[in-house]
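Asker: I would like to see how this sequence folds:
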Amino acid sequence: MGVSANVQFGECLLLQGLSRPAGTSPGPARRRRGVVVAAIAAVAVAGIAVSSAASAASADALKEKSTPVRDKSLQAGLEELVKDGTLPGALMSVRNRDGRVVNYTAGVGDIRTKSKVPTDGYVRIASSTKMFTAVAILQLAGDGKLALDDTVEKILPGVVRGTGDGAAVDGRNITIRQLLNHTSGMTQAMPLMPRGILPIKDRYFDARELLDAALTQAPAVAPGQDRAFKYSNAGYVLLGLVAQKAAGRPLAEVITDQIINRIGLKETYYPGPGDREIRAPHPQGYLPPTDDEGKEIPGELIDITRFDPSIAGAAGQIIATPSDVNKFLVALQTGRLLKPREMAEMRQTVDASAILPGWRYGLGLTEIPLSCGGVVRGHGGDADGFQSRSAITPDGRAVTIVATNDGARIMEVLTFFDKVLCATK
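Answerer: Now for the predicted structure:
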């Protein structure tokens, strides 16, 4: 879920931070005769030995030939990101067009022990969760259990009624499509964390509690006004409730059964109620402390790996490994999750240049222009301790990068992300 109060890369540009006051190495395929008395017998044994040796040599050659090649320039670029220590560690998975996977790491996984960053370790993917929530909604649409242009009122009658400053928010005037592409006008604020994540890191929040708090906030776009793109975590929390009502099952179960298990994502999961940990192996996640005025204290970092992610809910709760996020992107692009009609709907975009020039947003999917030409589709996410960027090219090169401080070197990470997506190896 985009969660920094600072002006940041991607959808996180417009949000309050989990880390500051308002404004998942078990990656893919977890690693790696008596005395001869007759001459004829000796020859036979020798023949077998030669044949076996040749076969072994052939197998070794084939294995070597199929071993993915590590790109030294990409490794160097990842190491440059962590060089000054503000990003303690970074990990990246690159899935090439032919399905070969290369995993990279740089920096340290724990600044106290100086342990290595685990290859393809588990991380909080934050707002990349929105892709999963959107797919769940689109699957329900494909099954005829809802329509994208249904009002929220039709699915959740009487639930969305704003109060106080949010009195103008009304589910009768908000469609599911508008929630998916952030044109509903719902608030960008996160009122339950006015002083950042630390005071509430062990607090569990129910989805309805998150929604009710959001309904007290003034809409980002006034009713009747042309609704522009205004990124809203609250809108995706509401989508989680929509999905649960339409499916008749908890959102975590819907996502697990219909997405994670369907395409075999063995290292992706939706944390259960009260689960504050990240499965091993994982790097630690960090955030800078702040002073009494909310300003960051340079040169210091707080370990925020363990916290209750329910504050993010359907907008940003999932934990996964970088390679599994890439598997998800490939499955989505190749039609294993959505029917053609729903896939086409997902790719219908609105102007999201409020994030960065040229950016567009579909239904839970960001369309990003590359410096080398063309566009990629994916999502970014920032939860306290982790910033992640994930996307896939039209011809199937998928990249996920994660750094272990959600508020540092945002644009440098984005620039490197572009470089990796443009690479040809």
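Asker: going forward, measure contacts and count neighbours with C-alpha atoms only.
Answerer: Will do.
Asker: Which residue lies nearest the spatial centre of the chain?
Answerer: Ser128 (3.0 Å; C-alpha atoms, centre = their mean).
Asker: Would you agree that one is in contact with Arg377?
Answerer: No: look at Ser128 against Arg377 with C-alpha atoms under 8 Å: they stay out of range, at 11.6 Å.
Asker: Show me how far the lengthiest strand in the chain is from its chain's centre.
Answerer: Ranked by number of residues, the top strand in the chain under DSSP state E is strand 375-383. Counting by C-alpha atoms, centre = their mean, to the nearest Å, strand 375-383 is centred 7 Å from the centre of its parent chain.
Asker: Could you also give me the structure for this next sequence, so I can compare it with the first?
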Amino acid sequence: MPAAAAVAVGVMAMGALTPPPASAAAEPDTVRQGLKELVRSDGVPGALASVKDREGGTRTYTAGVGDVATGAKVPRDGQVRIGSNTKTFTAVAVLQLVGEGKVDLDEPIDTYLPGLVRGEGIDGHRIKVRHLLQHTSGLPNYVKYLADDVRYYDPRDLLDLALEHKAEFEPGEKWEYSNTNYVLAGLLVQKVTGRPLAEELDRRVIQRLGLRHTYFPAPGDATIRERHPKGYDRPSAGAPLVDVTEFDPSWGWAAGQMISTNSDLNRFFTALLDGGLLKPAQLDEMRTTVPAGAPFAPGARYGLGLVSTPLSCGGVYWGHGGSTTGYETRGGATDDGRAANVAITTQPADKTVMPRVEGVVDKALCR
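Answerer: Predicted structure coming up:
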């Protein structure tokens, strides 16, 4: 897999750190056990989680090490690269513009970005804004064609890379995950507002919710600003871990560039479901789903930048999750106010590991 790997997944909760109730204290802490097992049995360098209950009480967890060279601890609720959770932020900005009457979900993208979306079997007159947000456009995924060199990519570079390849299917014909959809969604936000995407996400979402540890890295910023566990890659089975914490994340842009914490993500998804970011009509649109496949869990359904995942105890949680170089995140919130997010500090080659990460989220929300 190229260094600029697949974009995808989640992170966690917010509130004061409170001790568990006496009844809960007597029970095994399944979240703590789950994180330790990811480190012990699955070879994950570090893991961290934040869990919020219905009353707003929050517990944070860590396991493993935050730096394999020094053995330093994983910082509690440290910042991580959140990958495709960025898509939910981008979708919120688009849906806010819909609520303001500036964008129509059922208008072709060519209405807003005329002449930009063209290629073999690709016509911007036939791809609606809704298709982009729901991954039903048929646009090829540029991530498949990224080279191994990690460098700065302009959003138009990413789009051009995708448009060199033919359409995967007719718009609306089926669902297939493609980061190209969200590059176009980001360009749409910029065109309609006349402002950079990073500024719009900061103004419309981050500042509005007081997400103090969440940001969209500036061009050329390869660092993570605050306390964070290092992210790692393992080039091949049995090979030493390679520190990939610092890199230019522009290959993810509106689809996967952001940095946050588990607690900020929990606040974000909780506020979103509570109607704190969107009008009821647009939130309903966001939660109108179609069946989804990889990279999501079995039974997942995709709305407009928002994913529902079944819980073993009944019902679903709403989130997204994200995969990016050095980090994986999974989590979300329920309609009754529970929230949980889990992050690990590598992209595991073993395909059985991420279902176990998702299992920790399930245990956190079902406890």
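Asker: quick revisit: next helix or strand past the longest strand of the first structure?
Answerer: Using DSSP states H and E, the helix or strand that follows strand 375-383 of the first structure towards the C-terminus is strand 386-392.
Asker: From the rest of the structure, what touches that following strand?
Answerer: Contacting residues not belonging to strand 386-392 of the first structure are listed as 123-126, 128, 285-286, 325-326, 329-330, 376-382, 398-407, 414, 417, 421 [C-alpha atoms under 8 Å, 6 or more residues apart in numbering].
Asker: Can you check what angle separates it from strand 375-383?
Answerer: 160 degrees (axes from the mean of the first three to the mean of the last three C-alpha atoms, to 10 degrees).
Asker: How far does strand 386-392 of the first structure sit from its chain's centre?
Answerer: The answer for strand 386-392 of the first structure is 6 Å, by C-alpha atoms, centre = their mean.
Asker: do the same with stretch 242-261 of the first structure
Answerer: 18 Å.
Asker: can you list contacts of stretch 297-314 of the second structure?
Answerer: Against stretch 297-314 of the second structure from outside (C-alpha under 8 Å, 6+ apart): 87-88, 90-92, 130, 133-134, 285-293, 316-320, 355, 358, 362, 365-366.
Asker: now do stretch 48-55 of the second structure
Answerer: 11-15, 35, 58-63, 74, 76-78, 262-263, 266, 336-344, 364-365.
Asker: let's see it at 7 Å
Answerer: 12-14, 58-63, 77, 262-263, 336-344, 364 (C-alpha atoms under 7 Å, 6 or more residues apart in numbering).
Asker: just the strands in the stretch 301-425 of the first structure please.
Answerer: 302-303, 319-320, 350-351, 360-361, 366-369, 375-383, 386-392, 398-403 (DSSP state E, counting those that start in this stretch).
Asker: Write the PyMOL selection for whichever of the contacts of stretch 48-55 of the second structure are buried.
Answerer: Here the buried members of the contacts of stretch 48-55 of the second structure are turned into a PyMOL selection, burial being counted by 16 or more other C-alpha atoms under 10 Å:
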select buried, resi 12+13+14+58+59+60+61+62+63+77+262+263+337+338+339+340+341+342+343+344+364
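Asker: Tell me how far the nearest residue to Asp42 of the second structure once chain neighbours are set aside lies from Ala364 of the second structure.
Answerer: Nearest residue to Asp42 of the second structure in three dimensions, chain neighbours excluded: Val353, at 6.7 Å (C-alpha to C-alpha, 6 or more residues apart in numbering). Val353 of the second structure is 17 Å from Ala364 of the second structure, where distance means C-alpha to C-alpha, to the nearest Å.
Asker: now swap in Arg225 of the second structure and tell me
Answerer: Distance check for Arg225 of the second structure against Ala364 of the second structure: by C-alpha to C-alpha, it reads 28 Å.
Asker: same check, this time on Val357 of the second structure
Answerer: From Val357 of the second structure to Ala364 of the second structure the distance is 11 Å (C-alpha to C-alpha).
Asker: Understood, closing this out.
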